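1. here are the coordinates; sequence isn't available:
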């Protein structure tokens, strides 16, 4: 959709060559897209044949129209919950999958820790199959909802389980990996219990000489998660695959220049 006389959003990104940090100076687009800009025919054609719908939480009023139609068609939805935004709570009600930033689970749920925040998110969002929280160079955490099983042993404290999985990390590994728990009744103090699996994903430790620019690393990770869902990739492969895509991206300047293709030899261990 194009607005005559408007302007597209754009961002100046300043990358520090020594610290490898970046500063973003953003100019929003104008005018913002509103629901009346989206005709019914455009909406229907956009969703025709879609396997998955993705939202980043922006333009929430228009996004809500798309989410409602996708939900009617039974198309799964992934929400990128970077931070609390207007209208995000409504969108999350339609989510099948959520990928969020490090601070979001605790900010949104007021839980005392990230693992407890993930339990709270699954309790508050009964349609969500899994939540991933990205931790930058420290990898990621995933909580997957599974079917109820009355034969499971007693409840496990989700924070204790998280610490146990962290201890199983191979500190000498060069490639991203995934450590997964068994299905269990996972309890968060003062919040409640869900049946699921906790997974901890590691990130590649990029040599300082190869680290160029982290701009778009989170988006590269989410893009790889979207690909993995559509390709029916097992979760234990999805997390290291997404981490590797993000790591490859960080070896080039800009958000897109370093993105790998599926034929990239660096991805072959995850696509077998």
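-> Sure thing, it's come through. From a predicted model like this one, the values you see are computed outputs, not experimental measurements.

2. C-alpha only now, for contacts and for neighbours.
-> Noted.

3. where does the most centrally placed residue in the chain land in three-state SS?
-> Centroid-nearest residue in the chain, with C-alpha atoms, centre = their mean: residue 99, separated by 2.5 Å. The assignment at residue 99 comes out as strand when based on DSSP: H, G, I helix; E, B strand; the rest coil.

4. Pretty sure residue 144 sits against residue 127.
-> No: the pair residue 144 / residue 127 is not scored as a contact, 11.6 Å apart, by C-alpha atoms under 8 Å.

5. more neighbours, those two?
-> Each of residue 144 and residue 127 has its neighbours counted (other C-alpha atoms under 10 Å); residue 144 has more, 22 against 16.

6. how much space between the more buried one and residue 136?
-> Distance, residue 144 to residue 136, using C-alpha to C-alpha, to the nearest Å: 20 Å.

7. Repeat that for residue 109.
-> 21 Å.

8. same deal with residue 90?
-> Residue 90 is 27 Å from residue 136, where distance means C-alpha to C-alpha.

9. Who has more neighbours out of the two?
-> residue 136 (16 against 13).

10. In contact with that one, which residues are there?
-> Contact analysis of residue 136 by C-alpha atoms under 8 Å, 6 or more residues apart in numbering lists 203, 218.

11. Use this one as the comparison:
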């Protein structure tokens, strides 16, 4: 059974009252200034998945520690987004524990992870987000209210931190509350545990985390915003040059798929440089425009350059997204989180990029077929994931 080490949430909450009803039957163990819980319902599903003869065994290195946000979402679907000063009625309302960091790790659960989490108990306000899902455009608009007081490094005892990292094979950060996250990241780095950073947008202290990153998954706008490069492909080259510990960087592009730049193990400095823009265009020429399922096109190991930035030895990958029929598209909330969760699983399972990117796209697309970030997540035994287990 895959085991997930405790999540270290970036926001404090004064109680579990915001958790959905499905989390009510949880076991708990008291820790210093902290409370650990896990959902037994996930374990039941995992046992079913593990008993299936068609599924491969769980990965050997499968303990993932996550440091991220804990909050509550109020998801209201509307016929169309309101104009200023309008008054409209919602078509449906869903209240869910759908924080970014938790979403990512819940996707790992759906793929066979037994999850638990630590919540530091303090009096204060829990963070929450109002999400308006527009049925007409199939988009969502989020209004987030941070929690208070924030989690501070002194809230995390060394005993809790060392215990959480003891068997961890991979650590995930969503970039929230950098001071506390950096304490965890520095300890993980000293233990030579790989680190994946979710770079959604520029945040205070994010640079310190990125300097320790082994893997980075970015939102569409982040690479150029962080590097000031003229294009996304050039920005990926810049990121690998600026972050020497980085093994790969992925930028998610929504319905346009994803781009991944992987640093080569073997130096290709003797090879002629290939412009990253031209290389990406050549990969696009190999996409099957009639395909509706995710696919990945990859380059050979090359010396990949960006004008005015420099060159790295690596491979470029172009991943496509699943084409979701309009009648099946419900809500894109959490699609990026689902993608990252699948990437984490792919790393644990030792998937090649050619398999990992389509796998992550498939999982993200499944989540878009239900309201909220988690309702549509596929279990490991889901038939839609069967091609990735062969």
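-> In hand now; what should we look at? Treat the numbers as computed from the prediction; the structure is a model and nothing was measured.

12. Tell me how they score on TM after superposing.
-> Here the TM-score for the pair of chains, by TM-score structural alignment, normalised by the length of the first structure, is 0.98; 272 aligned residues with a C-alpha RMSD of 1.1 Å.

13. on that earlier part again, the residue nearest to the centre of the first structure corresponds to which position in the second structure?
-> Using TM-score structural alignment, the equivalent of residue 99 of the first structure in the second structure is residue 217.

14. can you check residue 73 of the first structure too?
-> Checking TM-score structural alignment: residue 73 of the first structure goes with residue 191.

15. now residue 147 of the first structure
-> Using TM-score structural alignment, residue 147 of the first structure pairs with residue 265 in the second structure.

16. What about that match, how many residues nearby?
-> Quick note: residue 265 of the second structure (other C-alpha under 10 Å) scores 10 neighbours.

17. Am I right that it is in a helix?
-> No: going by three-state DSSP, the assignment for residue 265 of the second structure is coil, not a helix.

18. hang on, isn't residue 143 of the first structure packed against residue 195?
-> No: contact criterion C-alpha under 8 Å: residue 143 of the first structure and residue 195 do not qualify, at 9.8 Å.

19. Roughly how far does the residue nearest to residue 58 of the first structure when sequence neighbours are not counted sit from residue 229 of the first structure?
-> Using C-alpha to C-alpha, 6 or more residues apart in numbering and skipping residues adjacent in sequence, the residue nearest residue 58 of the first structure is residue 85, 7.7 Å away. Distance, residue 85 of the first structure to residue 229 of the first structure, by C-alpha to C-alpha: 25 Å.

20. of these two, who's got more company?
-> Set residue 85 of the first structure next to residue 229 and count neighbours by other C-alpha under 10 Å: residue 229 wins out with 17 against 13.

21. Aligned counterpart of the more buried one in the second structure, please.
-> Aligned partner of residue 229 of the first structure by TM-score structural alignment: residue 347.

22. doesn't its match fall inside a strand?
-> No: according to three-state DSSP, the state of residue 347 of the second structure is helix, so it is not within a strand.

23. Just list the residues touching it, thanks.
-> Under the criterion of C-alpha under 8 Å, 6+ apart, the contact list for residue 347 of the second structure is empty.

24. gap between stretch 2-10 of the first structure and the chain center?
-> Distance of stretch 2-10 of the first structure from the chain centroid (C-alpha atoms, centre = their mean, to the nearest Å) equals 28 Å.

25. Likewise for stretch 264-272 of the first structure?
-> Using C-alpha atoms, centre = their mean, the offset of stretch 264-272 of the first structure from its chain centre is 21 Å.

26. Could you tell me the end-to-end distance of that stretch?
-> For stretch 264-272 of the first structure, the separation between the terminal residues is 13 Å (C-alpha to C-alpha).

27. Contacts made by it with the rest, please.
-> Against stretch 264-272 of the first structure from outside (C-alpha under 8 Å, 6+ apart): 237, 240-241, 244-245.

28. nearest spatial neighbour of residue 95 of the second structure, skipping sequence neighbours?
-> Closest to residue 95 of the second structure by C-alpha to C-alpha, 6+ apart is residue 74, at 4.7 Å.

29. In terms of helix, strand or coil, where does that neighbour fall?
-> Residue 74 of the second structure ends up strand, using three-state DSSP.

30. again with residue 313 of the second structure
-> Under three-state DSSP, residue 313 of the second structure falls in the strand class.

31. do residue 375 of the second structure as well
-> Under three-state DSSP, residue 375 of the second structure falls in the coil class.

32. per the alignment, it corresponds to what in the first structure?
-> Aligned by TM-score structural alignment, residue 375 of the second structure pairs with residue 257 of the first structure.

33. need the helices for the first structure, in chain order.
-> Counting by DSSP state H, the first structure has these helices, from start to end: 40-47, 60-73, 88-92, 104-109, 114-124, 158-167, 217-230, 235-249.

34. can I get those helices in CSV with distance to residue 6 of the first structure?
-> Below are the helices of the first structure laid out as CSV (distance: least, C-alpha to C-alpha, whole Å):
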stretch, distance to residue 6 of the first structure
helix 40-47, 20
helix 60-73, 18
helix 88-92, 25
helix 104-109, 32
helix 114-124, 38
helix 158-167, 48
helix 217-230, 26
helix 235-249, 31
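
35. if you compare these, which one is most tucked away?
-> Mean neighbour count (mean count of other C-alpha atoms under 10 Å) peaks for helix 235-249 among the helices of the first structure, with a mean of 25.

36. And that one, what does it pack against?
-> Using 3 or more C-alpha pairs under 8 Å, 6 or more residues apart in numbering; DSSP states H and E, the elements in contact with helix 235-249 of the first structure are strand 178-180, strand 192-201, helix 217-230.

37. Would you mind listing the outside residues contacting it?
-> Contacts of helix 235-249 of the first structure (C-alpha under 8 Å, 6+ apart): 139-140, 175-180, 199, 201-204, 206, 214, 216-218, 220-225, 228, 255-260, 267, 270-271.

38. Mind doing that once more with 7 Å?
-> Residues outside helix 235-249 of the first structure that contact it (C-alpha atoms under 7 Å, 6 or more residues apart in numbering): 176-178, 201-204, 217-218, 220-221, 224-225, 228, 258-260, 270.

39. Check the mean deviation of that helix from the second structure.
-> In the superposition against the second structure, helix 235-249 of the first structure averages 0.3 Å from its aligned positions (mean C-alpha distance after the TM-score superposition for the first structure).
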